[in-house]
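# Coordinates only, no sequence provided:
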């Protein structure tokens, strides 16, 4: 989900639910290469607070080293990470809280709870 912003730089603030509806449409269509997707937990939640997301770890990438090309593997390659997002009433001014359900080894994620710090 993207941070809050004004519409077309005009200083007009987009209402919270309009912004969340835009986010929902983007999440359901998939972002970029389809390795990130998200949607609502409960379609009947009119406040659009609780979301579920999925991230598929990135594939190998090429690196040049002394004119040799080699594939570098990431530790997240091919792994599927499930997470929960919660948008409180202050979204988009305040970013959503995020918690990984899948175990992930990142310094910004609490290893006990999965909460992104």
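Cool, the structure landed. Please read all numbers here as calculations on a predicted model, not as lab measurements. Residues are numbered from 1 along each chain as shown.

# Please count neighbours and contacts with C-alpha atoms only from this point.
OK.

# Helix, strand, or coil at residue 51?
Under DSSP: H, G, I helix; E, B strand; the rest coil, residue 51 falls in the strand class.

# Just confirm it contacts residue 40, I think it does.
Yes - counting by C-alpha atoms under 8 Å, residue 51 does reach residue 40; the two are 4.3 Å apart.

# Quick check: end-to-end length of stretch 64-82?
Chord length of stretch 64-82, first to last residue, is 33 Å (C-alpha to C-alpha, to the nearest Å).

# dropping in the other structure now:
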């Protein structure tokens, strides 16, 4: 079975993201529409309900390197968040801690990544953690 080339895969993700065909709890798109390499993306995660994240919108930057989707993208929170899998000084999601990055599969997408981060925020261990002031950024 042949593998879908990186650019085709990213075009599929871009189309889905731009048309809003994914869940309402997250969104993503190119950071610069002129980026022909489709490397740098912006994403948002709506804070899960019944948690200290509720009614917050978290911004992230996503970098899909040349080996994406065979290798996971780098993802970094722009909005400050207090979750153990996020470095408290840089906002980078730690691939050694966050299961989706650590156990990355080619079938995963940016949407998978954003939804799994949202689920991580909603876990019993993380949903009541005190959060930085709304609007604070890294």
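Ah, there it is. Because the structure is predicted, anything quoted here is derived from the model rather than measured.

# Can you give me the TM-score here?
Superposed pair, TM-score by TM-score structural alignment, normalised by the length of the first structure: 0.76. Supporting alignment: 93 aligned residues with a C-alpha RMSD of 0.9 Å.

# Apart from its chain neighbours, what residue comes closest to the counterpart of residue 3 of the second structure in the first structure?
When the first structure is aligned by TM-score structural alignment, residue 3 of the second structure is paired with residue 13. Closest residue in space to residue 13 of the first structure, ignoring its immediate chain neighbours: residue 6 at 4.8 Å, by C-alpha to C-alpha, 6 or more residues apart in numbering.

# Distance-wise, check residue 80 of the first structure relative to residue 57 of the first structure.
6 Å.

# Actually, residue 95 of the first structure.
23 Å.

# Equivalent analysis for residue 105 of the first structure, please.
12 Å.

# of those two, who's got more company?
Shown here are residue 105 of the first structure and residue 57; by other C-alpha atoms under 10 Å, residue 57 has more neighbours (16 against 12).

# which position in the second structure aligns with the more buried one?
Under the alignment by TM-score structural alignment, residue 57 of the first structure pairs with residue 47 in the second structure.

# just checking, that match touches residue 120?
No - when contacts are counted by C-alpha under 8 Å, residue 47 of the second structure is not listed as touching residue 120 (10.6 Å).

# which stretches of the first structure form strands?
Counting by DSSP state E, the first structure has these strands, from start to end: 6-7, 12-13, 36-40, 50-56, 61-65, 68-72, 80-86, 97-100.

# Point out the most buried one among these.
Of all these, strand 36-40 carries the top mean neighbour count, a mean of 21, counting by mean count of other C-alpha atoms under 10 Å.

# That one: average distance to aligned residues in the second structure?
When the second structure is superposed, strand 36-40 of the first structure averages 0.3 Å from its matched positions, counting by mean C-alpha distance after the TM-score superposition for the first structure.

# matching residues in the second structure for that strand?
Against the second structure, strand 36-40 of the first structure falls on residues 26-30 (TM-score structural alignment).

# now do stretch 82-94 of the first structure
Using TM-score structural alignment, stretch 82-94 of the first structure pairs with 59-71 in the second structure.

# now that stretch, how far from the centre of its chain.
Put simply, stretch 59-71 of the second structure sits 10 Å off its chain's centre (C-alpha atoms, centre = their mean, to the nearest Å).

# How far does that stretch stretch from one end to the other?
Using C-alpha to C-alpha, the end-to-end distance of stretch 59-71 of the second structure comes to 22 Å.

# picking that back up, mind checking which of the strands of the first structure is nearest residue 28 of the first structure?
For the strands of the first structure, the distance to residue 28 of the first structure is smallest for strand 36-40, at 6.0 Å, taking C-alpha to C-alpha.

# Where does the most centrally placed residue in the second structure sit, in terms of helix or strand?
Nearest to the mean C-alpha position of the second structure, counting by C-alpha atoms, centre = their mean, stands residue 114 at 3.7 Å. Taking DSSP states H and E as the definition, residue 114 of the second structure sits inside helix 110-121.
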